[in-house]
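Asker: Starting from these lines, generate the structure:
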Amino acid sequence: MHETAHARVPEQKRKVLRHSVRGQILDALRAALVDGELVPGEIYSGPALGERFGVSATPVREAMQQLAAEGAVECLPNRGFRVLSRTPRELAELAEVRALLEVPVMLRLARTVPEASWQALRPAAAATAEAAAAGDLPGYAEADRAFHRAVLRLAGNDQLVQVAEELHRRAQWPLPGAARVRRADLVADAAEHSALLEALIARDLPVVEALVREHFAGS
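Answerer: This next block holds a predicted model:
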């Protein structure tokens, strides 16, 4: 009896390949949410999305389960997944929680981190400006998270970085009319990263606090 191609692939390798596909689909779905391709209120089925991305429904369902855990979609038995949207109140609450978490950390870092460490973050700030100038909303969302992640890593607290990343992602999508976000708004938001670095280098604590709170409120 001849072995099938599937059977000849070691179990561990099959798991890695499956995880890789799921990760790619998860990234693609997140980008579609940010860009407004997946519309809040609409219901999407696993098989239909699988056909769209050229994969089976299984990795799509697994990715959607992750998005459900992150609060982006809700599971509808035998129907698929409905994309949720943030209300203005939810966005304000997320901004408040992010400020409560990150402002004290930023102020502590402003007092203790040497200038060279802040200078090293200029490429991350520049990446947000480039994505904003191109009007690349998914690219900007990723670059924005990467910048904040790099700043918070200077605190040396992995749990802080993880929690802040989840809150940040929740604040980014899905948003009503996401595809209509103005490029000028992205450019202005990106400029705040460079301004924040300058304030951190100068150890200007009042400006650091004001910039972080304003940045969250506008995210």
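Asker: C-alpha from now on. contacts and neighbour counts both.
Answerer: OK.
Asker: Can you name the residues that contact the residue most central in space within the chain?
Answerer: The residue lying closest to the centre of the chain (Cα atoms, centre = their mean) is residue 169, at 3.8 Å. Residues in contact with residue 169 (Cα atoms under 8 Å, 6 or more residues apart in numbering) are residue 145.
Asker: is it true that residue 86 touches residue 178?
Answerer: No - contact criterion Cα atoms under 8 Å: residue 86 and residue 178 do not qualify, at 11.2 Å.
Asker: and the gap between the residue nearest to the centre of the chain and residue 180?
Answerer: 19 Å (Cα to Cα, to the nearest Å).
Asker: what does residue 16 give?
Answerer: 37 Å.
Asker: The nearest residue to residue 94 once chain neighbours are set aside is in what secondary structure piece?
Answerer: Once flanking residues are discounted, residue 94 sits nearest to residue 171: 6.3 Å by Cα to Cα, 6 or more residues apart in numbering. Using DSSP states H and E, residue 171 sits in helix 158-172.
Asker: To compare against the first, here's the next sequence to fold:
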Amino acid sequence: MNETVALRSAVLKRSTTTDDVRERLADEILLGQLEPGSRLDEQSLAQRFGVSRTPVREALKQLAVTGLVEARPHKGVVVSAVTPERLAQMFEAMADLEAACARHTALRMDDSERHALTSLHALSREAATAGDFERYDQLNRDFHALILRGCHNDYLAEAAQSLRLRVTPFRRAQFLNPARIEESYAEHEALVAAILARDADAAQATMRGHLAQAGDASAEFLARPKHPI
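Answerer: So this is what the prediction gives:
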């Protein structure tokens, strides 16, 4: 293996490890296993997850962007308290941006992108039928990312993607409720139909409605008594 390939492999492995740590911590926070104010020590977390401190440090930085954790003077990184108002505002802003993307996507997506969208949607059906939470969550991210790229407006897509990254843990939380996976898939079905029909108005309205439902489902899940997966 040459140095370039080895470096790429190391970066990919580190990124995957960071993603794993970030998702596990986010799930524990959203499920109430890590309560607001709890201190998150890098060394302790590294030992618990069996990784070095580097991916833990990177994961905590990413979680800070979402608002799930915060750095406090003389206390280090601690779990934040997410208010219903803040969550509602985040989903409202994201719905407006992604709805605008969906409108342009319906008009601008090329044939290869449309084929990729229908293929992803088919894979999502398999994951939804199997009740595969992790698989559906990943396919959902890919599905929405493809729609953002399909708008062929880099500035709009980048703005939407930036906000989407902040909301990712909360969007993921909704799928801890198995019934939400089926609902989400049905909403995707309507969205795909609008995009394939090049119906910009329907695509925009459907995306906004879809993300409103996602926000409500996330808020409902977070309001429930906390329990393990």
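Asker: TM between them?
Answerer: The TM-score (TM-score structural alignment, normalised by the length of the first structure) is 0.75; 207 aligned residues with a Cα RMSD of 3.2 Å.
Asker: List the residues that contact residue 172 of the second structure.
Answerer: So residue 172 of the second structure contacts residue 137 (Cα under 8 Å, 6+ apart).
Asker: that older thread, so the counterpart of the residue nearest to the centre of the first structure in the second structure versus residue 111 of the second structure, what's the distance?
Answerer: For residue 169 of the first structure, the aligned position in the second structure is occupied by residue 165, per TM-score structural alignment. As for residue 165 of the second structure, its distance to residue 111 of the second structure is 27 Å (criterion: Cα to Cα).
Asker: so what's residue 98 of the second structure up against?
Answerer: Applying Cα under 8 Å, 6+ apart to residue 98 of the second structure gives the contacts 148, 160, 207-208.
Asker: hey, where'd the strands end up in the first structure?
Answerer: With DSSP state E, the ranges of strands along the first structure come out as 43-44, 73-76, 80-83.
Asker: and the first one, which stretch of the second structure?
Answerer: Counterpart in the second structure of strand 43-44 of the first structure, with TM-score structural alignment as the criterion, is residues 39-40.
Asker: quick one, helices of the first structure?
Answerer: 5-8, 11-35, 46-53, 57-69, 88-112, 115-119, 122-133, 137-153, 158-172, 183-202, 205-218 (DSSP state H).
Asker: who does the second one touch, helix- and strand-wise?
Answerer: Helix 11-35 of the first structure is packed against helix 57-69, helix 137-153, with contacts defined by 3 or more Cα pairs under 8 Å, 6 or more residues apart in numbering; DSSP states H and E.
Asker: which residues touch it?
Answerer: 38-39, 53, 59-60, 62-64, 67, 137-138, 141, 172-175, 178-179.
Asker: do the third one as well
Answerer: Identification of contacts with helix 46-53 of the first structure by Cα under 8 Å, 6+ apart yields 25, 56-61, 80-81.
Asker: Name the nearest of the residues you listed relative to residue 146 of the first structure.
Answerer: Nearest to residue 146 of the first structure among those, counting by Cα to Cα, is residue 25 at 19.8 Å.
Asker: counterpart of that closest one in the second structure?
Answerer: Using TM-score structural alignment, the partner of residue 25 of the first structure in the second structure is residue 17.
Asker: Can you report how many residues lie near that match?
Answerer: By other Cα atoms under 10 Å, the residues close to residue 17 of the second structure number 20.
Asker: One more: the one 5 residues further on?
Answerer: As a burial measure, residue 22 of the second structure scores 22 neighbours (other Cα under 10 Å).
Asker: would TSV of the contacts of residue 98 of the second structure with neighbour count and distance to residue 215 of the second structure be doable?
Answerer: Below are those laid out as TSV (neighbours: other Cα atoms under 10 Å; distance: Cα to Cα, whole Å):
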residue	neighbour count	distance to residue 215 of the second structure
148	26	19
160	22	16
207	27	12
208	22	11
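Asker: Kindly reformat those residues as a markdown table containing distance to residue 183 of the second structure.
Answerer: Below are these laid out as a markdown table (distance: Cα to Cα, whole Å):
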| residue | distance to residue 183 of the second structure |
| --- | --- |
| 148 | 21 |
| 160 | 23 |
| 207 | 14 |
| 208 | 15 |
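Asker: ok, so of the residues you listed, who is nearest residue 90 of the second structure?
Answerer: For the contacts of residue 98 of the second structure, the residue nearest residue 90 of the second structure by Cα to Cα is residue 160; the value is 11.3 Å.
Asker: Pretty sure residue 78 of the second structure sits against residue 64.
Answerer: No - Residue 78 of the second structure is beyond contact range of residue 64, at 9.6 Å (criterion: Cα under 8 Å).
Asker: Which one's more surrounded, these two?
Answerer: Comparing residue 78 of the second structure with residue 64 by neighbour count (other Cα under 10 Å), the higher total belongs to residue 78, at 21 against 18.
Asker: Could you check which residue of the first structure pairs with the more buried one?
Answerer: In the first structure, the residue paired with residue 78 of the second structure is residue 82, using TM-score structural alignment.
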